[in-house]
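Peer 1: structure of the sequence below:
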Amino acid sequence: MEACHSRSNSASQSTTAAQTVALHSYAGKSIFITGVTGFVGKVVLEKLLRSVPKVERIYLLIRSNSRYPTAAERFQAEVATSTIFDVLKDEGEAEFAALCQRKLRFVSGELTAERFGLEESAFAELAAEIDLVVNCAASVNFREPLDDALATNTLSLYSIIQLTRARKVPLVHVSTCYVNGYNEGTIEETIAPPAQLSLPRNEAGFYDVEPLIASMQEKLATLSANISDQDQRQAALVELGIELSQQYGWNDTYTFTKWVGEQVLLQHLGGQALTILRPSIVESTLFDPVPGWIEGVKVADAIIMAYARQKVTFFPGDRQGVIDIIPADLVANSIIVAGAEALGGMPAHRVYQCSSSEQNPLTIKEVIEHVVYEARHHHTNYRKLFLRQPRRPFIMIPGWLFHLGLGMAYSAGACWQTLKGLLGAEASVALSNLDAARKLAGVFSFYTRPRYRFSNKKLRALASRLNDEERAAFPMDTAELDWQHYFRRVHLPGLNHYALDAKRARLKSAAPQRRPVATEVVKVTS
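Peer 2: Take a look at the predicted model:
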């Protein structure tokens, strides 16, 4: 891996290395957060409200829509009703409403629009109010049309840059460990090079991606001009994204456009405090606000779900491969502590990886064993996850064998009878299950045959600079994480209750309550 060799950044980072980091850096400060309607954004917001009481204001950028014409209304309907806030609501609905009234300010805007769609004067007023920007927004669809992924994960950052430049405020940008693409081995906390096609680097050590962005935009314009049918155009945009991503050394459009976004920030924020925080595969919370809280079905869960429903019983991957999973609350803690460092330290470019594979490696074999054990012995505890006890084991096979088997299965005649016997299902069901396996493999098989481990030495060094009390309140270390306990007593129960039984949980959370009083700051222009 090639490290950034900007002299000014190296000097400022070494200056702060021995300094303590304290959460009181947030005292009297105002934070601007994007992506609060998403999974990680909610966990960050909840932790700030509950555990960083001295923060002055939290500005939330939320896109309005036809149903909720202001950011405040959408927050009340889609965010405040989330079960993530149940612990805060235990203090009382009136107290939660008062807390939101004191701390939160809402900005109705569109992340991908210039200046978020705000009038120039409103944007300037917003920039004058904030002391820290935390960018949690992302399009995490691995098969997103290229135009949408590029707009959200890359081009939106130009408005973020403009916002921070007004007062040179720090930025904590949430990226992903998988910006490292097809690179193998130990992946350090530094600038990730393309694994395949090379790109030019400037004198500061950053990759010059402006020509690449222009080239992608040109390809997008040509494609859109040549395909009039909307469905065909969307499919072509997805395929173009996958093609370009893999050409340069990334598995999917999400990770590719996130990498390009990192380079944009590094290039344009010279002399400013920029922290790039890269989580690995983010799953349910370990401790806070409750064990097992999760929203939606994440990377590992899609395969778990397919097995639980017996849609997929074999999958391409390396059983001994180390899969990097990180609980969401450890990610949120890392973001908040990195923000405290940026507020209290010298301007520098910092890269942290919030990961587990270096300290506490978890093999795919272990994950399978935990899931299959619960399926066999405790499936009745998972009303939504296991509709019935799975009858067949889950088998991880080499990729070449998986694809060979699929090819044989889709061919005619004799092979089909053999396949029916192996799968123990009617032909139509077996064919449907094969199709499910094929689709899942197309999206996720890269993550089930890992050839890398993500180093988090710098993040651990950051944690060591907290005092004992704050290190206990904001844990980031995975060294002592008991994976058996996490999967069998935390993650799978949380997946069943919060993600799959979300409607019931949300209704309980939203049952008669006083909604938080909302303060709208600025609205998107028409």
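
Peer 1: rest of the way, CA atoms for contacts and neighbours
Peer 2: Noted.

Peer 1: distance between the helix or strand hosting residue 124 and the chain's centre?
Peer 2: Under the criterion of DSSP states H and E, residue 124 resides in helix 120-129. On the basis of C-alpha atoms, centre = their mean, to the nearest Å, helix 120-129 sits 28 Å off its chain's mean C-alpha point.

Peer 1: show me what contacts the nearest residue to residue 141 once chain neighbours are set aside?
Peer 2: Nearest non-adjacent residue to residue 141, counting by C-alpha to C-alpha, 6 or more residues apart in numbering: residue 254, 6.4 Å away. Neighbouring residues of residue 254 by C-alpha atoms under 8 Å, 6 or more residues apart in numbering: 139, 140, 141, 142, 143, 144, 149, 153.

Peer 1: so of those residues, which ones are in helices?
Peer 2: residue 149 (DSSP state H).

Peer 1: out of the contacts of residue 254, who's nearest residue 68?
Peer 2: Ranked by distance to residue 68 (C-alpha to C-alpha), the contacts of residue 254 are led by residue 139 at 21.0 Å.

Peer 1: buried set for the helix or strand that contains the residue nearest to residue 141?
Peer 2: In this assignment (DSSP H and E), residue 254 forms part of helix 253-268. Buried residues in helix 253-268, counted by 16 or more other C-alpha atoms under 10 Å: 253-267.

Peer 1: please, where are all the helices along the stretch 101-250 of the chain?
Peer 2: Along the stretch 101-250 of the chain, counting by DSSP state H, counting those that start in this stretch, helices occupy 120-129, 146-150, 157-165, 210-226, 230-248.

Peer 1: deepest-packed of those helices, please.
Peer 2: By mean neighbour count, with neighbours taken as mean count of other C-alpha atoms under 10 Å, helix 146-150 ranks first of the helices of the stretch 101-250 of the chain at a mean of 23.

Peer 1: neighbouring contacts of that helix?
Peer 2: 139, 217, 220, 237, 238, 240, 241, 253, 254, 257.

Peer 1: please generate a structure for the following sequence too, so the two can be compared:
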Amino acid sequence: MKGKSFFITGATGFLAKAFIEKLLRATPETGKIFLLMKADDQEAARKRLHDEIVNSGLFELLKQTHGNSYEAFMTSKLIPIVGDISQNNLGMDPETADMISKEIDVIISSAARTIFEDRYDLALSANTMGPDQFMRFSKKCKKLKLVLHFSTVYVNGMRHGIVPETPLPRFEIEHEGKLVSEAARTFLEGEMTRKMKELGLERAMIHGYHDTYAFTKAMGEMVVDSSRGDLPVVIVRPGIVESSYVEPFPGWIQGDKVMDPMILAYGKGQLPGIFGDPQAVLDIVPVDMTVNAAMAAVAKHGVDAKPGLTVYHPTSSVVNPLRLHELFHLVHRHFCHSPMRDSKGEGIMTEPMKFYGSLQDFSSYISKIISEKEQKTKQERKLKYLKDMAKLYGPAMFSKARYDNTNARRLMEEMTMEERRMFGFNTESIDWEHYIMNVHIPGLKKHVLRGRQT
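Peer 2: Prediction:
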């Protein structure tokens, strides 16, 4: 990766930001890193770069390394580019697009809308049409050696058993775009958001997906595969990406991810039970392991630049399964030892998590708990929130799939001991007790709650 120039979309997002940090820390000799950003103009893009990346606490080790020259180092490497992944030439002006097409060696595609029940038009534009646009742009790049696309294991839909690291079967994607355009003409302005969300869920279910996010990401993969031509392409599909295990420091996270709203609600005494199978296996992977897997893939496939598509699962469910009841047992232990505080500063007591196999039983239980604890004015709102959360996360709470990581393990086995020390991502080595109790939940308290307890 020394001397190579990168082009990264979704640069201010959780995963891309961690990738940028590790790239600069591990290979400071890397070339320029162009960061595509939504902004009104170049000055606004520079401000986003400064506020969301250069000033981010994630880069503390780099600040310590470079001292007073830190900002100069960062601005010499990181070049903000105004653009939009859903537009032609990724929304860049012709001169900028031409300049970048002559310089970059590697494209990292990380931009996405990650709202599960998103508006279908917006999710389709970002998660499906976005990959179409960056693949079109990739074809114009003169010395491009690799396109790496971040996806998710949930593009595999409602599958059971062992899910392999293979490309997805394709179907007619163009029809979905036409469907959205036709629907948009019939929906009234005041109902557009609700109707588009309903349409997304309806189309997802028809094609075997639980939510709009996974469905549109799957179609994005299909676009990448069908349009790659002779380009070398890697797709990295992690499981549920959570806080850092080790690097650059344990527990760093940006925003609350899939499991985190439930963990925090439980710690606050708001969620004493969940809709889920206690034996369901979760596929959690720390963000630093996901980043290291991507970097190892860049190092391997960005050298020979052979045409083809390779899929990697940096996942844990086959080699180091964590069951739902095991997760919440560890969560319970943490909050017993280090409880959240109520508005009076008193520790909130938590009981062992209860599991409900039917939405009806869960709703009945929650209704009873709320009616006992809350004023009537708050009951209906809280009940709706908890029911919506149960429906939203239900698929993960009952998952029967485990995601094979044979390709990822083979990639790591090909690394030297020094490379493994720098870029290791052995999910089998994760100590779940240590990670959940001592790393992840303290990270949530620090970076998501920012010291707030209620």
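
Peer 1: TM-score of the superposed pair?
Peer 2: The TM-score (TM-score structural alignment, normalised by the length of the second structure) is 0.93; 448 aligned residues with a C-alpha RMSD of 2.3 Å.

Peer 1: quick one: residues contacting the counterpart of residue 55 of the second structure in the first structure.
Peer 2: With TM-score structural alignment defining the correspondence, residue 55 of the second structure maps onto residue 81 in the first structure. Listed by C-alpha under 8 Å, 6+ apart, the contact partners of residue 81 of the first structure are 506, 509, 510.

Peer 1: so which of those residues hold up in the second structure?
Peer 2: Counting by both residues aligned by TM-score structural alignment, their matches' C-alpha atoms under 8 Å, none of the contacts of residue 81 of the first structure remains in contact in the second structure.

Peer 1: dump these to CSV, plus secondary structure and neighbour count.
Peer 2: Shown next, in CSV, are these (DSSP: H, G, I helix; E, B strand; the rest coil; neighbours: other C-alpha atoms under 10 Å):
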residue, secondary structure, neighbour count
506, helix, 17
509, helix, 18
510, helix, 17
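
Peer 1: my guess is residue 275 of the second structure contacts residue 395. True?
Peer 2: No: here residue 275 of the second structure does not reach residue 395: they are 9.9 Å apart, not a contact under C-alpha atoms under 8 Å.

Peer 1: compare the two and say which is more crowded by neighbours.
Peer 2: The neighbour count for residue 275 of the second structure versus residue 395, taken as other C-alpha atoms under 10 Å, is higher for residue 275 (25 against 17).

Peer 1: from residue 37 of the second structure, how far off is the more buried one?
Peer 2: 38 Å (C-alpha to C-alpha, to the nearest Å).

Peer 1: on that earlier part again, give me the next element, helix or strand, following the helix holding residue 254 of the first structure.
Peer 2: Immediately after helix 253-268 of the first structure, counting by DSSP H and E, sits strand 274-279.

Peer 1: now do the strands in the first structure.
Peer 2: 30-34, 57-62, 104-108, 132-135, 171-174, 185-187, 274-279, 281-283, 314-316, 325-327, 349-354, 395-397, 452-454, 520-522 (DSSP state E).

Peer 1: how about JSON lines for these, with distance to residue 211 of the first structure added?
Peer 2: Formatted as JSON lines, those follow (distance: least, C-alpha to C-alpha, whole Å):
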{"stretch": "strand 30-34", "distance to residue 211 of the first structure": "27"}
{"stretch": "strand 57-62", "distance to residue 211 of the first structure": "30"}
{"stretch": "strand 104-108", "distance to residue 211 of the first structure": "32"}
{"stretch": "strand 132-135", "distance to residue 211 of the first structure": "24"}
{"stretch": "strand 171-174", "distance to residue 211 of the first structure": "23"}
{"stretch": "strand 185-187", "distance to residue 211 of the first structure": "26"}
{"stretch": "strand 274-279", "distance to residue 211 of the first structure": "23"}
{"stretch": "strand 281-283", "distance to residue 211 of the first structure": "30"}
{"stretch": "strand 314-316", "distance to residue 211 of the first structure": "36"}
{"stretch": "strand 325-327", "distance to residue 211 of the first structure": "34"}
{"stretch": "strand 349-354", "distance to residue 211 of the first structure": "23"}
{"stretch": "strand 395-397", "distance to residue 211 of the first structure": "41"}
{"stretch": "strand 452-454", "distance to residue 211 of the first structure": "29"}
{"stretch": "strand 520-522", "distance to residue 211 of the first structure": "34"}
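
Peer 1: before we move on, back to that, for the contacts of residue 254 of the first structure, which one is nearest residue 483 of the first structure?
Peer 2: residue 140 (25.0 Å).

Peer 1: now do the same contact list for the counterpart of residue 356 of the first structure in the second structure.
Peer 2: In the second structure, residue 356 of the first structure lines up with residue 316, judged by TM-score structural alignment. With contacts defined as C-alpha under 8 Å, 6+ apart, residue 316 of the second structure is in contact with 239, 283, 284, 285, 403, 405, 427, 428.

Peer 1: tell me how far the alignment partner in the first structure of residue 139 of the second structure lies from residue 265 of the first structure.
Peer 2: Using TM-score structural alignment, the partner of residue 139 of the second structure in the first structure is residue 165. In this structure, residue 165 of the first structure and residue 265 of the first structure are 12 Å apart, going by C-alpha to C-alpha.

Peer 1: do residue 77 of the first structure as well
Peer 2: As for residue 77 of the first structure, its distance to residue 265 of the first structure is 33 Å (criterion: C-alpha to C-alpha).

Peer 1: same question, residue 445 of the first structure
Peer 2: According to C-alpha to C-alpha, residue 445 of the first structure and residue 265 of the first structure sit 30 Å apart.

Peer 1: please apply the same query to residue 389 of the first structure.
Peer 2: 49 Å.

Peer 1: now do residue 11 of the first structure
Peer 2: 19 Å.

Peer 1: could you do residue 90 of the first structure as well?
Peer 2: 40 Å.

Peer 1: can you check residue 153 of the first structure too?
Peer 2: 11 Å.
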